[in-house]
Structures are given as structure tokens and as C-alpha cells.
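Trainee: task: produce atomic coordinates for the following.
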Amino acid sequence: MQTHEIRRRFLDHFEKLGHTPVPSASLVLDDPNLLFINAGMVQFVPYFLGQRTPPFARAVSVQKCVRTGDIENVGVTTRHNTFFQMAGNFSFGDYFKREVIGFAWTLLTSSVEEGGYGFDPERIWATAYLDDDEAIQIWKDVAGLPDERIQRRGMADNYWSMGIPGPCGPCSEIYYDRGPEFGKEGGPEADEDRYIEIWNLVFMQNERGQGTSKDDFEILGPLPRKNIDTGMGVERVAFLLQDVDNVYETDLVRPVITEAEALSGRRYGENHDADVRFRVIADHARTAVMLIADGVTPGNDGRGYVLRRLLRRIVRSARLLGAEDPSMARFVTVVRDTMAESYPELVEDFARIESVAVGEEKAFLATLTSGSRLFDNAAQAVTASGGTRISGDEAFVLHDTYGFPIDLTLEMAAEAGLQVDEAGFRTLMAEQRNRAKADAQSRKHAHTDLTVYREFVDRGPTEFTGFDELDSEATVLAIIAGGVRVPTAAAGEKVEVILDRSPLYAESGGQLADIGTLTGAGLTVTVGDVQKIAKTVWVHKVTVDEGQLTEGDVVTAHVDQQWRRGATQGHSGTHMVHAALRQILGPNAVQAGSLNKPGYLRFDFTYQGSLSESQREDIEAVTNDAVASDFAVNTFVTDLDDAKAMGAMALFGENYGDEVRVVEIGGPFSMELCGGTHVQHSSQIGPVTILGESSVGSGVRRVEAFVGLDSYKYLAKERALLAGVASSLKVPTDEVPARIENLVERLRVAEKELEATRAAAVLSSAGSYVDTARRVGSLLVVAEPAPAGVGAADLRTLVGDVRGRFGTQPAVVALFGDVDGKVPFVVSTTKAAQELGVKAGELVGAFGPSIGGRGGGKADTAQGAGSDAAGIPVAIEALLGRVTEIAGNS
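Mentor: As a prediction, this is how the structure comes out:
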């Protein structure tokens, strides 16, 4: 049975049982605790906790999930996946244990002809929490399971929570026995490779507190009602029904491995290490495509870092398999083709998905090239010093600073006849990982208690009047101080206020909240911020300036007119810049985030490579042409499908309702889904001045601009600056660029002449250094401080010149600089000295610690730097001592 069919049967089964189908939420959820959705129940947490009243008593979904804790184990075993699909059915105070066990048993064991999965009931096992006698009896009554196929397990296995304070409860897991050829007898407790978990039925009835592990947390008490949360692993059911060994061989995963075989010329199943790499590619390619589809782009922290790591592991694995050519485009194409039946958005958005993935591949291939050079330098230094092992520190720096993978370091070291201190590397990695975990744990919190707002969420959304008016009469529904509802607030108090209606815009969609006031008889209240709760309730953060604010008061809510004017200019300007970007750069320049406030806009977009000056000028010109065209700004509400059919742009990763608001500027020029406030005609935006363009992550660029009066002010300042420069240069303003270019060229010539003079001065001291040579055995040794201020480059030239003056004599030259607290040094030996066993690279190890430095090189020349200039005399003595030892042994 194909995976898409398994999904369809699950949804159909529960829809017939009265469950409302709920689409999968985006993998990126607005939750401070989670990088990505990692379970099917996550989007329903407020319903379980009683913070919101669910719009349905029963629901069913197939949720996209990503779990990143086991990335290192992916491919090593066949049980770990980062992306998977969790099919689940949910009850919010409706049915409980008996019903859910019956529903699951029927779907699993009914024949294929009857719409079920057709599993053999004699091979199904169940587990239950230690003291859950009720669940065990239901398994006997409803499914007829014998005692020997029901096992009791402890909290770590059969008590489910999200790992943080929130809903929890005992659970009953369903396992399928694959047969004796896959392991030993004894049920799930004995062997979870033979007995595969396929479905977890959670009896969500309690709320947990803080804890450190799966079985170490406090049960705070019961939830407002008993709920059901289940999760069936779609991929696990697929590999059982398709009679293959594991999820990597199912219909949606194996095609990626097949593509990797074609690219590499290797065959899956022939070698364990190669198989691990095939599985890494297959797993990570699916996960990366799904993350990019939900708006994630590669970056250096958070979600972006996870995606970058996955994509780079794909490139690395393909390379280790022998695929030298870029391969990302082929892998993501296979994922699109296999997954599109369930996720048609992958087809619609494929150009962007491919662009992001391929862009990261190109960047990483460049990293591998530069990393290889760094590795070569490290290997040469080790060899020159007579060593055989690259240190754990060096391997860690290659990995952590330059992104060079440890397995490539190991492979290249073996090819060079060297070893790597892998234990030292692993220790450093573990220390870094522990720091990261501690940092993540410090930011992890329980789900915010929204109980105080629940009444107002259930009451219905705040009526937003701000599209049509800036002053609205409103009733104070609640006053909240410190998370507690209070009846009044006196002058000087800072509180939150919920109104039945409000003209003040609540922050969302990149637009900052309005500021304004609430006024009444003898009452003045300043509104400094407005935020949304559950996306529907406006919470006004206020300071009572005068009088007493009382629940039930009728007040006038007023928006600061100047703020709103600037905010609408900034928001409409953002839409115009977005449209201009797509016109100049093409359809792959898609919004990746924005911020707009009075007079200013910031717009992030997906694009590979920086923009040229010409492109920036064109974007600004197209934007201002549209502003000057005085386009009408129209808004209307329609359903999501119609909006998309019209070509309205949606923000990737955003979840929209069935009805959406469309903002249209100039007909086809700009059409986006947007809930923000806007000008009525494009000319009201005023001039748009692009300040610059920069990178904010791999494949994501940022444009910043002033609009309206702020644009005028910026241009006036620039004009005054230009006039000042013109006055200083005594030329007309239009001749300033040419005059500056001429001055820069003259300065460049002068710097070259100065450099030549300085180099000549440095070299002129070479003869005096020859005169300082000391005889050590048959060797002549120059070991001295360099002239003040001589840097590494000049030092190398000077040492080379001094060495050359010794001709065929055995000589060693070592000079130490002192530049801004750094101690650059260069050591060089003549050929005759090398024949006596003196190697420059080896000498560094003798004196380096004296100046807090390190370095390396070949037998003839080595260089490096230290940090302790006071140690130069000691370093010179250490060098002389080592040369004396060598001379005595030769």
C-alpha cells in the first residue's frame, strides 16, 4: 500500500467517525519552546490546556513533523528520521480510552477492501502505563488481546509529555511483530527492532511541571477535561505494509537513494559506511525540502542553522560516496515528485525551494575548497615538525570556524599518512554541544498561561475599526495587571486593557503596533503597544496618566494620526519594494520577513548573490515610478483559493484562514495577502530612498529604505554633505566623483612609493644583522628582535635577504617583530644548515611557548606569531639552545 494511500485511509476512517479534518500546520510554529513542530498535537495544545475553546469536539490530521535531536544517528540506524508524518485523531473532552482503542483497532485490522490496513491481529501487541488497569481491560474487551500480548511499562516509555511543562498523560502504544527473523521473542520490552511501534494513544488528562527527563517531573493536577491525542507514524506503517526492511526503502524515500546511486556509481546495500551516507541523503533531502517550503532559509543560528546543517550533510555524504558534481538539484527534484501528491505546494513553489537548496550547496562546495587548503597547511606543519597527528584543536577549528567536516578531515589525513586526535576533537564538540544545550534550556519555558484571556478568545475577535476610522468608542472588557484580572487601575499604573473594539493596529505582518490614547471623563490613558492573543484578541499595553480606569468604562480609543500616517507609508512602501524586486530580479525574489514603521522599511527576500549597483538603482527607480503613478490602493476579502488564483502573494510559512484580505496596488503591479493598514493612493507614500542592501544569511538578502518625510530628510542631509565636499574641493557638485577618484589614485601612488621606501629601509639593515651572527658549532646563527613596527610580510623579506648573504655557509636566521602587541616571527635556514639536520619548522616548537605563539612551515622557512613580546629574549635563548643540541649531535 502506497504512503499517500495510507494517509488517505486514515483521514477517511476518522472523518466517517465524526472527526473534523484539520490541515497540517506549518513546521514553523510561533512557539518559543520549539524550533519545529515535533508532534501532531502541538497545534492543539491551547485546547488541551483549556486556554481556548476548540471549534470542534473531534479532529483528525496528518501533521508534518521534524525532530532534530537525533541528527547524528540518522543513517547510522534505520529507525531515526528527522522528517516524518504523524497521523493523529484527537478528542477534546468528547470520547476517551474505550472509544480510541476501538477506533485504532478497527482501522489497523479491518481488511483492505473494507478501508482498513489489513494487519494480522495475531501479531499486534499493546503496552500500557504501570497502573493503567482500565486500558489493559479495554484491550482485552475491545480487541481480544491476551494477557501475554499486553505489557506494562514505566513512565519513561508510557507516560507522554512534550518534554516541557504542559499537557501530559499515560499512554498505550501499539506494536507490530515483524517475526522471529527480525529478533528475539518477548514483546516490545525484549526487542523494539522486531516489535515496531506504530501508534501511540495518549490519554491526555494531566498537566506536568518542570523536570529534567522523561520520568522526572511533577504532575501538577488534572486538565480541565479528559482528552485524546494519538500519533501514528505514517512512514513506519508504510514500511510494514510495503514489506520492506525499514522506512528508507519505502516508496517516498527509496527514490532519493536510487538517484544517489546513479550519481555516485555506488550501490545501496553493499557497504555499511556507504549505506549510512545514502540514508543521510534520503532523509535530509526530504526534511530540507519541507523546511524550505515552510519558509526556512539557511543561516547560522536557530532554524536556519538546522537547515544549513542538513543541506551540508547531504553535500558531504554525496561527496564521500564519490559524486563530485553538484547534486542538490536532482535530489530535491526527486523529493518534489514523490511528495507532491500529498503536498502540492511543493510543485507550486519548487523554483524557490530549488534555488535555496542549490545556493547553499554552491556555498558549501566553496567552503570545502577553502577548507582543503587550510587542511593542507595544517598537514604540512605537522609533517615539517616531524609529527604524525593533527591535533584535536586544529580539527575542531577546521570544523567549527571554517565548516570543514570531521569525516573529510579524517579521510584526507589518512591519505596523507597522518592521524587525527579524534578523541580530542570529540571532547571539544561535546563541550560545545553542552554549552548549546544549556543555552537552549535557559531559553525554554512552559507554555505561557493564557487562561486569563480565555474568556475573551472564546467571546470572539476584537472588532478592528482602524481601517475606516482613527477614533472609536469602545467598552473596557478587562484590565489585567501581572497576569491577573483586576477591576480598576489608578494613575501611574501600567496594565493591559482589552476592548470590545479598537482602531489601534496590533503588531503583525511586520508592521509595528499603533500608539495612541484612551480617554473618558477625567481619564487619560497612553497606549504604547498593542499585541494579539491567539491572533484574535487585541491587548492594549497602557499607562494610566490621569483618573481611574475601571472595567466596564466606555472610552474613546484614539490612534496617533502622525504615527499612523507614517506607518501606512512604510507598509505600503514595503509592498512597492517587493513588487519592484520581483520585477527586476524575477519571481524567485520572495519575501522572507519585513519590518515597517513610520518613515522606514526593512524587507528581507530570498535571492542568491548580492545585488549590483545597477540593480539597486533599478529597484529604486521602479518603486518611485509606481509611487508617482498615483496607483489606487484597493482592499477586499475573498477566499484563499481565489486570492491565489488572482496571483496574490502569500508569506511562506504563514497559516491563513479560509478567508483572506487582499491588498492591491495598481492592479497587477502589487497584490498581496495582508492584514495591515495602507495609504489610499501610492503617491501618498512619498519618495522611497533605498539605503543599502546586505546579506542576513545564506540565500537571504535585506533591503532598507526611508519613505516619505524621512526620505526627504535623508536626501537633504546627503545633498548638504555633497555640497560641503564640493566646497572643500572647490569644484561644482557634478565634478565631485571625478575629483575624488583622482585624489584616491594619487593617494594610492603615494602609498606605493612610501611602501617601496619603507621596504628599502628595512632591507638596508640586512647587513647589520649578518654582523650579529653567533657561531654555534659549525653553524652561524642570527636570532634578534626586528626593527620596531616591521610586520610579518616585511619580516619574511628581511629574513630571506639576510639568509641569502650567508651563501653556501650553514646558517640559521630568526627575527622577532613587535607590532601592536603581536609578535610575528620568521625562521629560515640555508641548504647547508638543513643538511646538518636543522629544520626551520622544528625550531618553532622549541621557542614558540616562550612568546605564547605557534606556527609552522617547511625545513627551509617557518613563520607564525605570538602574543607576549616580553618573552622574545627567552625565545632567542631557547632557539640557540635547540640549535646547540642539533649541532652537538651532528
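
Trainee: please count neighbours and contacts with C-alpha atoms only from this point.
Mentor: OK.

Trainee: give me the neighbour count for the closest residue in space to residue 293 that isn't next to it in sequence.
Mentor: Leaving aside its sequence neighbours, residue 293 sits nearest to residue 353 (Cα to Cα, 6 or more residues apart in numbering; 6.3 Å). Other residues near residue 353 number 29, with proximity taken as other Cα atoms under 10 Å.

Trainee: how near is residue 353 to residue 463?
Mentor: Using Cα to Cα, to the nearest Å, one obtains 38 Å as the distance from residue 353 to residue 463.

Trainee: hang on, residue 94 packs against residue 56?
Mentor: No - counting by Cα atoms under 8 Å, residue 56 is not a contact partner of residue 94; they are 9.7 Å apart.

Trainee: what about the helices in the stretch 401-550 of the chain?
Mentor: 406-415, 422-443, 451-459 (DSSP state H, counting those that start in this stretch).

Trainee: dump those to TSV, plus distance to residue 538.
Mentor: Listed next are the helices of the stretch 401-550 of the chain as TSV, based on distance: least, Cα to Cα, whole Å:
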stretch	distance to residue 538
helix 406-415	51
helix 422-443	26
helix 451-459	10
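
Trainee: could I get those as TSV with distance to residue 716 and mean neighbour count?
Mentor: Listed next are the helices of the stretch 401-550 of the chain as TSV, based on distance: least, Cα to Cα, whole Å; neighbours: other Cα atoms under 10 Å:
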stretch	distance to residue 716	mean neighbour count
helix 406-415	54	16
helix 422-443	45	13
helix 451-459	48	17
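
Trainee: let's see this one next to it:
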Amino acid sequence: MTAPEIRQQFLDFFVSKGHHIVPSAPIVVKNDPTLLFTNAGMNQFKDYFLGNRAAAWKRVVDTQKCLRVSGKHNDLEEVGIDTYHHTMFEMLGNWSFGDYFKKEAIDWSWELLTEVYKIPKDRLYVTVFEGDAKENLEKDQEAYDFWKKHISEDRILMGNKKDNFWEMGDTGPCGPCSEIHVDCRPDSERALVDGKTRVNADDPQVIEIWNNVFMQFNRLKDKSLEPLPAKHVDTGMGFERLVRVLQGKNSNYDTDIFSGTIEHTEKLTGLKYGRTDSKQDVAFRVLADHIRAICFAIADGQLPSNNGAGYVIRRILRRAVRYYYSFLNRKTPLLHELVPVLAQQFATVFPELQLQVDFVTKVVFEEENNFLRTLESGIRRIEDFMGNAKQKAVDGRTAFELYDTYGFPYDLTSLIASEKGFSVDEKGFEVAMEEQKTRSRAATELDMGDWTVLDENPVSVFVGYELSETATSVTKYRKIKAKGKEQYQLVLSQTPFYAESGGQVGDTGTLTFNGESINVTDTKKENNLIVHFVDKLPADITTTAKAVINKQNRQSTTLNHSATHLLHAALRQVLGTHVAQKGSLVNPEYLRFDFSHFAKVTDEELEKIENIVNEKIRANIPVVIQELPKDEALKLGAMALFGEKYGDIVRVVIMDPAYSVELCGGTHIGATGELGLFKFTAESAVAAGVRRIEALTGSNALAFVDAQLKQLKEIKAALKNPKDPVTAVETLLQDKTSLEKQLEVLEQEKVRQLSAGLQQQVEQINGINFLGKIVDVNNADALKQLCFALKNEIENHVLVFAANIGGKANVALMISDNLVAEKGLEAPKIIKEKIAPIIKGGGGGQKSFATAGGQEAGQLDQVITQVKAML
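Mentor: This is a model prediction of the structure:
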């Protein structure tokens, strides 16, 4: 069977058992502060387990894109080294939300594996939770008894808390689990060693294939467990491992999930995979795995960057580049050529990549290209270090700088160093690495307490589309600590506060309890909860409260959000239908819109786009908002954003059906005329293939235009009110250029005259020709010119020239190459140690020439004296 057939059989089987197929959630998590990426199939169902939201279906089945490269579940360093760990992988799962439990889950697991997939029963083992005395958790006897009906008891193994009690993280839903393992070893090996001894023993041929998790607890911050409102089933079967077993392969990478990518890499490199268990083979596996994580993260809206989730994706991409650079002898971009192969492979199951294949390819290419240049810079850096080192050792700090700045892993630094006979201080590197991790944790640490529940039905009802204030009550609250600041989060029974989503910032406002008013500083989503941030709790939190949003901020934000829709449509009309939203910020002050486009937007294009938006504003088009089934909305031509998770019923915002129809949960105006005016303020690049536009609406746009007109009036006045101010400015610039050229000629003549006179003032000090003078020049470049004018006229020289330029000290120091080599004199070192402290400044340069600048222009005589005394 092919991999697509195996996937479809899984889905069809559970549909026959009354399950509803749901699509994969995006791989990038947006509304859960505890996660950067979807790392398990259960993430999108977390609210169901906690009772925060009612499930639309009691039984569902899916295949979920998962990424495990950060936090508790981090497989990155194992990927490629072995044959079964991955960064991005598919998790097949069947789910029960308060419906069936252990019996059905176990019965159906066995039926699917042995009767549908025909896996031999004598190759299967199962594990059951043995209990944990410390937590007062009993053995899962119920699961054990159900398994006895299908498999002999000598194949039912007891598992400890580490292996058989599943927890998503430090807190959250959890419960005992029952794993199914397959012994893939040849019969000859199975006859020698009992398979049960190899279960959970890191044997690459005896692998876990499916995990049935029985969700029945919630882990609290103090590590205690509380029962969940209902019992659930959460199963996860690694698709890559399942395909390996059913296709009879020794490695996940030998299956048709990866073979197409590996074969294409062979064509691109001229090398062959599978000949030896070498670094070359590891590199093939790393590329085949990493390209999936990179592509699907970008397709779901996460661009590589220097922080957060974007940094993780950049790190994965750079790890792949390092492997093909080091072990596949490829020094030019390669990964981008794998993108179309991958997109075609997953076109029917995860179509978002195929729909954006050109964009993703461009982003990957630019990231590769930039990092390859960085790698070359890093290689030069380490070669320079080794060329100047007094000992044949690379210290830990330098090794860490190469890792942190140039992306060099420790093993690459060690490899380059060993080729030159150098050792590397591994312990020092690890110390520096741990220090960085500590700094990073301190900067991002979010400490959340447990919820105090006041109402057993904590679901928030959002009424903010219709109301700006409402009576409400707190259903639950908790204390949080972020970056050292204590705050509280409140969940309300109903709320007019819009929670940050889709680029629109969260509302602010007030909550009033019995006359006591507290400020709501922000509103965010946590899965399906609407969470209100406050700096303190009211004296009586159990009483009814009045919730009031900041109406002025909401109105300004709403104007900017509606303008974003008009802008999006205008961009597509002028630039092309390849334009798609890649990021958005909508707040009361301005709007920022990121979109896919591969060239700078010209001034003419910007003018056309702005005119279109303002035409739609003047047309005062009614804004129609409808709630429709998702499929019906898409038939209307509604634009959906990649990386967003939509429900079956969606909110459609229509500003002329022939112009702008988008799926959107944000707040909007009643008619486009309310915007008044739309004005661009900036256009720039954000990343490869992504441009950014910033704009203003309403009174903010009018204030911007007024400020520009006022500035123009002041410029005209300064120019004596010419009829044509543009021509007047151009003439002024031409005159300035002409005068600068004349001044440059005069400066050069002055330097020539100075150098001729100074040659007669050279002093001999210990065999060195010293010349040190304070000179009268107008710019620092003249000091440099003076040094180079005298360089070939005076042998064996140390030249130091200083000048007071605009009240600041400027110094230039030049040392002949022979003195650098013979006496170890280095200009930057002298600048740093002898000169900079005197003038209270700093500087640097090459060994033979360096410059400095500082505040103390009155100390220039001392500079000359200090250098002379040193000689």
C-alpha cells in the first residue's frame, strides 16, 4: 500500500465507527500562550478536555501536522541521526469527547492493526500504566483487562509514569495511556531475543506505533491532579512509523513519504543515499525531514525570524543548510528546489503548501542564500582567529560566538579547528550556551497560577459586536507573572471586550464592581477563552460587574480594520492575485499590513492603490456581515487566511460582493464612508517575498496630511516662497553639490601643503620615525588622507595626527607594516589603551591604521605626548 492509501484507510475505518473527519489545525499556534507549535493531535481539542467549550461532534478522526522542536517535546537533535525521529510529522488520531472510553478505543485499535492493516499479532506488544505510589495513582487494571481479550498476558507489559502517563506539558489535561509497539526485527533475531525486552529500550526495530491516552485528569501548577469534567479518549499514531511497518522498511526514510524528496536530493547533489551509515546519509535524512517542517510552518503563516516561533523555523532551516554544506558538498542553495516536490506530494491532504508554492520557495531560497553568506563569513572569522592565536586552542566564548552569530554548531567549529590542529573548549562553550538559555528564559518566562473557578460553566459569550458595555460576572480568575510583573486574568460570563485576533489588538476599558473600578489593560484569547488582563482584583470579585470598553479606541481600531480589507482587495487588483495577507496589526493609531509580493511597490502603484481605497470610501459602500457555513462562504469567493483555523460556521465581511469578501472575526464599520480618508505612510520589505504597508485612516489620516502641508509651508517660507518649490529645492541641491566639490579640491590642496611641510618635522625615537601633530582640518577624512599621503614618504614610521572638528576630538594613527610585524605595534590596541581614555571616546581599525573620536578636544596635546612617550 502507498502512504496516501494507508492514511485514507485509517480515516475510513473510524468514519465507519461513527467519527467525523476534521481538518488538521495549523502547525503554528496562535491562541495558546503555553505553545509555539502544535506538538500533538490533542492541541486543537484542549478546550473540549477542560470543559471550556462543547464539542461539535462527540467522535472525530483526523491527521494532524505536528512539530516537536521546542519545550518539553524536543526531538531536533535526534532527527537524521536515527531513522524514526522527526521534526514535523503526521499524527493520526481518533477522539472521543465524553463518549466512548477505554473498551472501544482498545477494541478498535486492535481491529484496525490486525484485521485491516494485517499486522501479525505475534509482532505486537502493548503497555499499560503500572500506577504511581507517590501520586496515589493505581494501576490501570481496566485497560489491562480489555487488552487480555485480544492479546496474551505475556505481551501486556507494565509501564511507568514516564512511558505510560501522558502529559501535554507541565500543566493541563493528562491521563494514563496504553501504547502499542511493533517488533520489526527479522525472525532470526526475534528467535534469539524476546521482543518484550526491547520495548521502550530505544531499539530502532522495536518501535511504539500507537498511543491510546485516556484523558481523565488536569495537572495543576502545584503538580496535583484534579478530575476532568468528563472522560475522553485521545489517540495518536505516528503516520511515518505506521507506513514504515506496513511497507516492510527498516527506516521511516525508506518509505514513499520521504523517498521522493531523497531521490530529488540525489539528483541535485550527484550523490547516493543508503550506501553507508555515514554523515552523508544523515544529511540526506535531515534534509528530507527538515524541509517538511520549514515549508508547512511558512505555509501556515510563520516566517523565519530572530525570535519566538520564527527563530525555531530559522534554526531548523540553518541546521539543514549546515548539513548539505558540510556533508553533501553543496555550497549553493538547495532546499528551495525541494519545495515543489513536497507541495505536489501533499497537495490533496495539506493543500495550503501547493497553493503557496511560489511564495514558500522564494522565502526558503532567500533564507538559504543569506545563511550561506553568513557561513562563509563565519569560516573566515574562525580562520582569522586561528591565524592570530598564540595557542592552538579555540576558547569556549569564541566557539559560542560562532554558534550564536554565524550559526556554527559546536561540531562544525570542532571539525574546522581539528583540521588545523586546534582543540576547542567544549566546557566553556556549554557554559556560554547555558548562560544564553538562562537569559532567554528570564526574558520570556510566563508564570501562570491555577484557575480559581467561581462558576462551573466558564465559557465566555462575546457580545461586543452589538454592545460596548454589559452587566457580567467573573467565572474564573488566576494570577500570572510575566517579565517580573504580576497581573491577573479574568474570564467573564459575557463580555463586550474583543480579544486580540486576526491582527486586531484586544480591547481595553473598565470593570466596575460595587463602585470599585479596575482597568482592563488587554484582552486576549486562550484557546476558546476570552481572557481579560487587570493589574488588581476587586474587593468583591463575586458580585455582578459592569464591563465597559474604551469606545474611542475601539472605534479607531475598527476604522483601521475595515480599511485593511479595502487595502487587501486594492493590492490584489493592482499588483495581482498572488497577493495574500502574511501578517497584520490593527490598533487605534494605525494599520500595518504584510503581504506576499516579490518586488518593491512603486510610487505609481501605491498611488493607484490609495486612490482605489479612497474611491471605495467615497462610495460609502454598506458593510454586510453574514454568518454562513464555511463551504458556502468559500463559494461566494470569500478569502480565507492561510494558517487560520476556521469553524464550520464562519463570519463573512462583505464590502461590495465584486470587490471585497473575506472571512473575518474582527469588528467593522457600518459603511465605508465612515473611514473619511485613507493615507499611506510607509512601504518596506519585511522578509523574502513579503512587503509591508503602513497607513492611517479617519482623523489620524487628516492630522498626517495637515502636518505634511504645514511642513511644506515652512519649507516654502525658508526658500522665500518660490512659485515652484520643487525646482527651488533642486537648484539648492545642485548648488550644494557644486560647493562640496570645490571644497573637496581645496581640502586636498590643504592636505598636500600640510604633508609637504610636516615631512620636515619628523623625529627619530629609538630608530622609529615619529611624526605627531595637531592639525587644522575640517573633517576626519582629511586626517586619513594626511596619513596615507605621508605613508610612502616616511619609512619606518609612526604617524599620529589630531584635530578639533566641531568641538570633538578626532585622531588618526598609522604604523608602518614592518613595525607591526617586527615590534608587534598595533594601531587599534594603541587607540584603545592609550588614546581613547584621554579623549573619552573609542575607535578601531586595521593593525597598521586606526582612528578614534571622543568628547575631550582639549586633550589633543596629551594624545601626541602619550604616543611619543610610548615609543
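
Trainee: TM-score for this pair?
Mentor: Remark: TM-score between the superposed chains equals 0.82 [TM-score structural alignment, normalised by the length of the second structure]; 830 aligned residues with a Cα RMSD of 4.6 Å.

Trainee: still on that earlier bit, when you align them, which residue in the second structure goes with the residue nearest to residue 293 of the first structure?
Mentor: Applying TM-score structural alignment, one finds that residue 353 of the first structure aligns to residue 360 in the second structure.

Trainee: tell me the SS of its match?
Mentor: helix (DSSP: H, G, I helix; E, B strand; the rest coil).

Trainee: can you tell me how far it is from residue 83 of the second structure?
Mentor: The spacing between residue 360 of the second structure and residue 83 of the second structure, counted by Cα to Cα, is 27 Å.

Trainee: for residue 474 of the second structure, same thing?
Mentor: 51 Å.

Trainee: same question, residue 613 of the second structure
Mentor: Distance from residue 613 of the second structure to residue 83 of the second structure, by Cα to Cα: 54 Å.

Trainee: residue 482 of the second structure too?
Mentor: Residue 482 of the second structure is 40 Å from residue 83 of the second structure, by Cα to Cα.

Trainee: please identify which of these two sits among more neighbours.
Mentor: Using other Cα under 10 Å, the more surrounded residue of residue 482 of the second structure and residue 83 is residue 83, with 18 against 14.

Trainee: the first structure: which residue goes with that one?
Mentor: By TM-score structural alignment, residue 83 of the second structure lines up with residue 78.

Trainee: now that match: closest residue in space, sequence neighbours ignored.
Mentor: Nearest one to residue 78 of the first structure, counting by Cα to Cα, 6+ apart, is residue 246 at 6.1 Å.

Trainee: for that neighbour, what are its contacts?
Mentor: Residue 246 of the first structure is in contact with 78-79, 236, 239-240, counting by Cα atoms under 8 Å, 6 or more residues apart in numbering.

Trainee: with residue 622 of the first structure instead?
Mentor: residue 580.

Trainee: hang on, it in a strand?
Mentor: No - assigned with three-state DSSP, residue 622 of the first structure falls outside any strand and is helix.

Trainee: now do it against residue 634 of the first structure, distance only.
Mentor: Computed as Cα to Cα, the residue 622 of the first structure to residue 634 of the first structure distance reads 20 Å.

Trainee: equivalent analysis for residue 245 of the first structure, please.
Mentor: Going from residue 245 of the first structure to residue 634 of the first structure by Cα to Cα gives 57 Å.

Trainee: again, but for residue 546 of the first structure
Mentor: 40 Å.

Trainee: over to residue 690 of the first structure?
Mentor: Here residue 690 of the first structure is placed at a distance of 25 Å from residue 634 of the first structure (Cα to Cα).

Trainee: swap in residue 516 of the first structure?
Mentor: Counting by Cα to Cα, the separation of residue 516 of the first structure from residue 634 of the first structure is 26 Å.

Trainee: pick out whichever of these two has more residues nearby.
Mentor: residue 516 (24 against 16).

Trainee: quick check: the equivalent of the residue nearest to residue 78 of the first structure over in the second structure vs residue 244 of the second structure, distance?
Mentor: Aligned by TM-score structural alignment, residue 246 of the first structure pairs with residue 251 of the second structure. With distances taken as Cα to Cα, residue 251 of the second structure is found 6 Å from residue 244 of the second structure.

Trainee: cool, and residue 357 of the second structure?
Mentor: Residue 357 of the second structure is 28 Å from residue 244 of the second structure, where distance means Cα to Cα.

Trainee: neighbours of the aligned partner of residue 219 of the second structure in the first structure, how many?
Mentor: Counting by TM-score structural alignment, residue 219 of the second structure corresponds to residue 208 in the first structure. Residues lying near residue 208 of the first structure (other Cα under 10 Å) number 22.

Trainee: sec struct for residue 208 of the first structure, please.
Mentor: At residue 208 of the first structure the chain is in strand, as set by three-state DSSP.

Trainee: my read: it touches residue 219, true?
Mentor: Yes - shown here, residue 208 of the first structure and residue 219 form a contact pair, counting by Cα under 8 Å, at 4.5 Å.

Trainee: doesn't residue 569 of the first structure fall inside a helix?
Mentor: Yes - applying three-state DSSP, one finds residue 569 of the first structure inside a helix.

Trainee: with adjacent residues omitted, what lies nearest to it?
Mentor: Leaving aside its sequence neighbours, residue 569 of the first structure sits nearest to residue 685 (Cα to Cα, 6+ apart; 4.5 Å).

Trainee: with that, I have no additional questions.
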